[in-house]
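J.: Provided below for reference: sequence and predicted model.
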Amino acid sequence: FVFQFHHLLPEFTAMENVLMPALIAGDEQNARERADELFDYVGMTERRNHYPAQLSGGERLRAAVLRALILKPGVVLADEPTGNLDESNADRLLNLFHKINDDFNQAFVITTHNPNVADIGNRRFVLENETLNLIDSI
């Protein structure tokens, strides 16, 4: 999951936050190497040992995205992921989602009230009167 607010644990470094799901799952051995690769992938290698308070808002959200990816899920659910970001960081995050989708064939389900965010998907749905309806598909 990726939420509007990153929900990183403040007493742990970015690396430790990213590793947390793998540690809980008992997969620490492979997770450290994957985490290093992911931090490099998003250009945060030098920031991985910083605490959340030492990271920018965009860096915290990227760390949250990496945490969602660490166990290689089939689908990443993102709830208003750009809601607390300025336009520049929001664009950067959406570009990252596209890049991850292209490079790793990673599926994302993004909920949003922002039509610009909804436009990045290859399928758009709207929830109206408790019914999910397909708007369009690419």
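T.: It's in. Numbering: from 1, shown residues only.
J.: going forward, measure contacts between C-alpha atoms and count neighbours the same way
T.: Will do.
J.: show me which residues of whichever strand or helix holds residue 29 are buried.
T.: Per DSSP states H and E: residue 29 is located in helix 28-41. Of the residues in helix 28-41, those buried by neighbour count under the rule 16 or more other Cα atoms under 10 Å are 31-32, 34-35, 38-39.
J.: max pairwise distance over the residues you listed: which two?
T.: Spatial extent of the buried residues of helix 28-41 (Cα to Cα) is set by the pair 31 and 39 at 12.0 Å.
J.: and here is the other one:
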Amino acid sequence: MVSITETQKIGVGLTGFGLFCLLFGVLLYFDSVLLAFGNVLFLAGLAFIIGPRRTAGFFFQRQKLRGSTFFLGGVALVLFRWPIIGMAVESYGFLLLFRSFFPVAFGFILSLVNIPYLNVEVALPWSEERE
């Protein structure tokens, strides 16, 4: 069993509350204060979960620099009260940053669901081995 430290528990709470604020900010017609608060909490929670050095290392890897620029630029646009454009830029950066993680997440979710036909159909575009 993987043990989780108290700092990581705080980080999970901050990240979850940040995602809640982001969702609520979008539902309230792109409320810039909630979106900015959610962005700050999300980034702080990420730093608490994996540590500040690894967070900076993740965002500033050479192959992820474009995604980081779009993501952090979108955060800056939201902080400067351009919420719709900022969230669009931030979403594009998020997709660029985490595109290698999506197949792993979908595979994990599909292994939990274990629906045979759906599992094969959805897993085909990302799998290396096609039957």
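T.: Nice, I can see it. Note that this is a predicted model, so its numbers are computed, not measured.
J.: got a TM-score for the pair?
T.: The TM-score (TM-score structural alignment, normalised by the length of structure 2) is 0.37; 85 aligned residues with a Cα RMSD of 4.6 Å.
J.: starting from the helix holding residue 29 of structure 1, tell me the next helix or strand along the chain.
T.: Sequence-wise, the next helix or strand downstream of helix 28-41 of structure 1 (DSSP H and E) is helix 57-69.
J.: quick check: buried residues in the helix or strand following that next one?
T.: Using DSSP H and E, the next helix or strand after helix 57-69 of structure 1 towards the C-terminus is strand 75-79. By 16+ other Cα under 10 Å, the buried positions in strand 75-79 of structure 1 come out as 76-79.
J.: what strand or helix carries the spatially most central residue of structure 2?
T.: The centroid of structure 2 falls nearest to residue 94 when counting by Cα atoms, centre = their mean (6.0 Å). In the assignment (DSSP H and E), residue 94 of structure 2 maps to helix 83-98.
J.: list the buried ones in that helix?
T.: Across helix 83-98 of structure 2, burial judged by 16+ other Cα under 10 Å covers 83-84, 86-94, 96-97.
J.: are we agreed that residue 125 of structure 1 is in a strand?
T.: Yes: assigned with DSSP: H, G, I helix; E, B strand; the rest coil, residue 125 of structure 1 falls within a strand.
J.: quick one: it from residue 39 of structure 1, how far?
T.: 32 Å (Cα to Cα, to the nearest Å).
J.: and if you look at residue 133 of structure 1?
T.: From residue 133 of structure 1 to residue 39 of structure 1 the distance is 37 Å (Cα to Cα).
J.: buried ones in stretch 123-137 of structure 1, by neighbour count?
T.: Buried residues in stretch 123-137 of structure 1, defined by neighbour count with 16+ other Cα under 10 Å: 124, 126.
J.: the lengthiest helix in structure 2: which residues count as buried?
T.: Counting residues, the longest helix in structure 2 under DSSP state H turns out to be helix 6-27. Buried residues in helix 6-27 of structure 2, counted by 16+ other Cα under 10 Å: 8, 11-22, 24-26.
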